[in-house]
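Chemist: Sequence plus the predicted model coming up.
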Amino acid sequence: MDIVWIGLAFFLGLLLNRVHIPPLVGYLLAGIGLSFTGYEPGILLHEIAHLGVIFLLFTVGLHISLKNILQKEVLGVGLIHLMISAGIFIPVGLYFGLSTEAAVIVAITLGFSSTVLAAKGLETRNELSSYYGRLSIGILIVQDLVAIGIIAYAGGGVPSPWAVILLGLPLLRPLLSRLLYIVERDELLLLMALSLAMGGDALFEAVNLSGELGALVMGMLFVNDEKADQLEKKIWGIKEAFLVGFFLEIGLGGFPDTSGFYFVGVLLLLLPLKAVLFYGLFVAFKLRSRTSFLSTVTLTAYSEFTLIAGAVAASAGIIPGEVIVILGLLTAVSYVINSVLVRYEDVLWQRTSSLLRRFERDVKHPDHQPVSLGAAQYLVIGMGLTGQAALKMFNQENQAAVGIDINPDRVKQILDEGYRVLYADAQDALFWEELDMQKVKTILIAMSGDIYTKEFIVEQLRRKKYRGTIRVLTQNEREGERILKAGGTPVSVPAVQMGEKLAKMSLEEQD
């Protein structure tokens, strides 16, 4: 009967995805729906749920680099937010009858934000490498490490004396890295990723340590390895599919009782406070209001790690099992709220920016943006392959040109090559309002991303009364029509031009 939960999860996940709600909510609802039918999950669902968590933690481990964590903005905001939010949530847990130990664990996990939602959202918007994207991911990694600590505390026991052998795992990194480079075929890369994640789980459990911690450590062995991304890409689909089992298993706990619904309601009322706290801390650490706002929106949700750490604590008898049902419903509703916030974040920013900017500190910001382009006559937005090629061509022709990009590492790399590039968020309306670009004759929008972002930039430039040419890279005729309507000049992507060229060559041969 396993086809029942697979089919229902697919149907509800697809349905909610069509209305821009994360499919994970559908998986939880599928589990809740099946609980009312008396459906009893088999051992297969439990094993799939466990492996989903193991694969998730392995991929988290691949990103835990000290460079991403050891920044005052990341550590400061991440840890202070967890401490303050725990102080808020502990009395709530005690009020609803939790023991002190259970209240502390639940309170800490309620301070977490969703790694899955944030990573997927940033990837979809092509902003994983942006300043605010990396800041958000850094804070999530700090939270994930705290979650692993809770899992180790709740799920471990007295480690075996043989556990000391695990201290030698870093010595295997050169060998494993070499093996990774030898492996070339896709299916072997996938098998290697699965073997590492499951092997770490089994190895740590063999010495009476948390298997989840083992999967994380195995991932950490490949931090900063050039082929680590390939490991993540190969295991990504299986991880996502197996996590369906985890959310289904949580949902099968059903709905909470009346007291549980009150608990969920109180925690949902505290979600805006969690967001306000994030924004206040970002501003306190000298970040611009726009960066603070975007990071806050990204992090405003409860986390799947609340469920994962809570489930381990429940299995150890530390917290009551019914609390996991409450946390599951809470997480699902917060996902819906976050999906709405992310979808309309630009509209929300436009309506609240005047208020939010009042709290911005009058200091030099780590994410400082330029207010002048100097003598530049050409501006290239987006430093991907197309943007870099355009900027370099302008320089070869001895033309005054400047590029902007939202990825600080890419900006530094191109600066080191001798070209003029500035860090800036082209989606920030305030940036365009304040930017002095009197000498700019032509603007090239060569950035990747959806057409709505490019359309927004063109509209901001025309609203600023910019009269020069705005050329925009487009994918098809529909996008070209939108750009024309906004006031820009669409330019077909090379693939379209190549196709037209091939067709013309073929026709010429017939003649």
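Modeler: Cool, got the structure.
Chemist: going forward, measure contacts and count neighbours with C-alpha atoms only.
Modeler: Fine.
Chemist: Find the centremost residue of this protein, please.
Modeler: residue 119 (1.7 Å; C-alpha atoms, centre = their mean).
Chemist: quick one: that one and residue 250, what's the gap?
Modeler: Separation of residue 119 from residue 250 (C-alpha to C-alpha, to the nearest Å): 22 Å.
Chemist: Check residue 13 too.
Modeler: Distance, residue 13 to residue 250, using C-alpha to C-alpha: 15 Å.
Chemist: show me what contacts residue 255?
Modeler: Neighbouring residues of residue 255 by C-alpha atoms under 8 Å, 6 or more residues apart in numbering: 32, 325-326, 329.
Chemist: and which of those residues is nearest residue 159?
Modeler: Set against residue 159, the nearest of the contacts of residue 255 by C-alpha to C-alpha is residue 325 (30.2 Å).
Chemist: my read: that closest one touches residue 253, true?
Modeler: Yes. The pair residue 325 / residue 253 is scored as a contact, 5.6 Å apart, by C-alpha atoms under 8 Å.
Chemist: Take this one as well and set it beside the first:
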Amino acid sequence: MDIFSQIGLGIIAAAVLATLGSFVRQPAILGYILAGVFLGPTVFGVIQDPELVNTVSHIGIMLLLFLIGLEMGVDKLRDMGLVSIAAGVGQVLFTGVIGLGIALSLGFPFIQSMYIAVALTFSSTVIAIKIMSEKQELGSLHGQISIGILIIQDLLAIVALLILGGFGAGSFHFDPSVFGLLFLKGAGLALAAALLSKFVMSSLFRRIAGSNELLILCAIAWCFLVAIVGKKIGFSMEIGAFIAGVSLANIPYAAEISSKTRIIRDFFVTIFFVALGASLIFQDISSLFIPFLVFSLFVLIGNPLIIMLIMRVLKYDVRTGLLTGLNMANISEFSLIVIALGASLGHIDQTITALIAFICVGTMTISSYMITFGEQMYRFLKPYLTPFEVQQQRAHNFQSKAGHIVIFGYGDSGREIALNLLRRGVQVVVVDHNNAVFKLMQKEGVPCVFGSVEDEETLNLLALEGARMVISTLPHPDDMHFVLAYLRRLQKKPPVFVTAQSGKAGLGFFNSGADYVVVKPHVGAKLLLEAAKDLLPPENLGHPKNVSLAGDRDIDYARFVEQISGLRLKELQ
């Protein structure tokens, strides 16, 4: 069968299986690999030459690294923070060392053990971001830390690919002079790309920015140019593509190039994983069962434990540590890329490739549910997580006095509320479990308590029975329900004002004892419509038509919450 038909059938099978997988909340990559397995020589034999398909598919990996480099702007690297760097580097080191020890103890040769250890260290950025986005947790503390750790892992994966690319085919001998020369070549290529980007490409993109077609074409051409030059001087084309992306990361058109190029990248990345699945050999698969089980359990359980230990050292609460750790409970697309590179260099055989692919499929499948049900897992495991708990720091410049206002959360809204009240001479105390935010509050002179709202000792510090009111901007409904349950047990419960992300969540807060709820999306929409109504045609200013829409139910909840909030506020006044 010709290559066009092989690729075409691979794309069709990948689309079908990825769609079926989405119905049970599985990542698309699993469907791509399974499509390759079914079409490969082991099952139906449609893809008879996986290497030929794999050659085409490497364009996708090249574009993947180009886009990763394109997103590595100075601002993004600056905003990662110490915790992400410490946790990311620490996790890779600990996972790598322990993984190496496990592989050697299972009888794998040193070179194969090194590749296995490296593959186990990287977690899937795609899965973590996709599920956190669905759960609206990207802006949460554990979401921000997780993204930072994943960026660090991506950078270290690039370093791993760079180092592995320095070894010759069939050789694993470390020659300092070879690697020193390779480093100088890489620095020279990066410097040349940066200078050309600043003085030539920026001017070119500015002139052609009005044409999306030319903008994307020239960006991809730049990617290929640097990749080809990189290959000529001894790098892999993927590393050259990464350097090309980094060189364009700070131009004004980087975001547009990234968004437009993703479609092309995704097409070729799909072919890569189909080809990977087709190349898997299932002979003597029974010999891989024990290593598969051991390594999978290490990734699913060991990685979260490693992250939790690091987060404990960094003074973060156990809940943040666990939820961050669950996002690392799988291995990454980069793991497969590293293994594919090792196989192409002759360092490892298809048995190791198959083992890592099975671990990837297994951990991605299970971790998808672990991340989705992270809060439920935390509540179930909480009694057993005491070794990871951090001794809470006590209040800073806060002395209990009747009539104070307690604010939960020092995010954008919480900070503005706290500073506004302090300017009016009102006594406030703010509770937050983000160590960096706690230091910010100390610097700004805001009375504060560092601790988790799910820790009753933290709540006991706040003298809530004597508080004038409680204001919460907490992003997680479960946190607020815990606080409301605590407040219901007090002899004198203060009025409680909270924000909610949906009408349904707001109604749940009322049922749990909140007095006033602001549904943020609803209030924001009302203000925007009120501001824009003068620009609407007169015929559209009457009452809305009685048309049923899919989102009406939550809007009805939000309106009801707004009405009973107004009534309750009158009672409090």
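Modeler: Okay, I see it. Keep in mind that this is a model prediction, so the values were computed, not measured.
Chemist: quick one: TM-score?
Modeler: Overlay of the two chains. TM-score (TM-score structural alignment, normalised by the length of structure 1): 0.78; 496 aligned residues with a C-alpha RMSD of 4.4 Å.
Chemist: what's the helix or strand for the residue nearest to the centre of structure 1?
Modeler: Using DSSP states H and E, residue 119 of structure 1 sits in helix 115-124.
Chemist: same check, this time on residue 438 of structure 1
Modeler: Per DSSP H and E, there is no helix or strand for residue 438 of structure 1.
Chemist: what's the spatially closest residue to residue 69 of structure 1 that is not a sequence neighbour in contact with, if anything?
Modeler: In this structure, residue 69 of structure 1 finds its nearest non-sequential neighbour in residue 138, 5.5 Å apart by C-alpha to C-alpha, 6 or more residues apart in numbering. By C-alpha under 8 Å, 6+ apart, residue 138 of structure 1 lies in contact with 68-69, 74.
Chemist: Over to residue 113 of structure 1?
Modeler: So residue 113 of structure 1 contacts 140, 143, 299-303 (C-alpha under 8 Å, 6+ apart).
Chemist: top of the residues you listed by neighbour count?
Modeler: residue 301 (31 neighbours; other C-alpha atoms under 10 Å).
Chemist: you'd agree that one is up against residue 338?
Modeler: Yes. Residue 301 of structure 1 lies in contact with residue 338 (C-alpha under 8 Å); the separation is 5.9 Å.
Chemist: Need the counterpart of residue 322 of structure 1 in structure 2.
Modeler: Superposed on structure 2 with TM-score structural alignment, residue 322 of structure 1 falls opposite residue 351.
Chemist: Excluding chain neighbours, what is closest to its match?
Modeler: Nearest one to residue 351 of structure 2, counting by C-alpha to C-alpha, 6+ apart, is residue 281 at 7.0 Å.
Chemist: Distance of that neighbour relative to residue 14 of structure 2?
Modeler: For residue 281 of structure 2, the distance to residue 14 of structure 2 - C-alpha to C-alpha - is 19 Å.
Chemist: Following the chain past the longest helix along structure 1, name the next helix or strand.
Modeler: Determined from DSSP state H, the single longest helix within structure 1 is helix 258-284. Per DSSP H and E, the first helix or strand lying C-terminal to helix 258-284 of structure 1 is helix 289-299.
Chemist: where do the helices sit along the stretch 401-550 of structure 2?
Modeler: Counting by DSSP state H, counting those that start in this stretch, the stretch 401-550 of structure 2 has helices at residues 412-423, 435-443, 456-460, 477-488, 503-512, 520-532.
Chemist: All the strands of structure 2, residue numbers only.
Modeler: With strands called from DSSP state E, structure 2 shows them at 405-408, 428-432, 448-450, 469-472, 496-500, 516-519.
Chemist: Ok, which of the ones you listed comes nearest residue 22 of structure 2?
Modeler: Counting by C-alpha to C-alpha, residue 22 of structure 2 lies closest to strand 496-500 out of the strands of structure 2; the figure is 28.6 Å.
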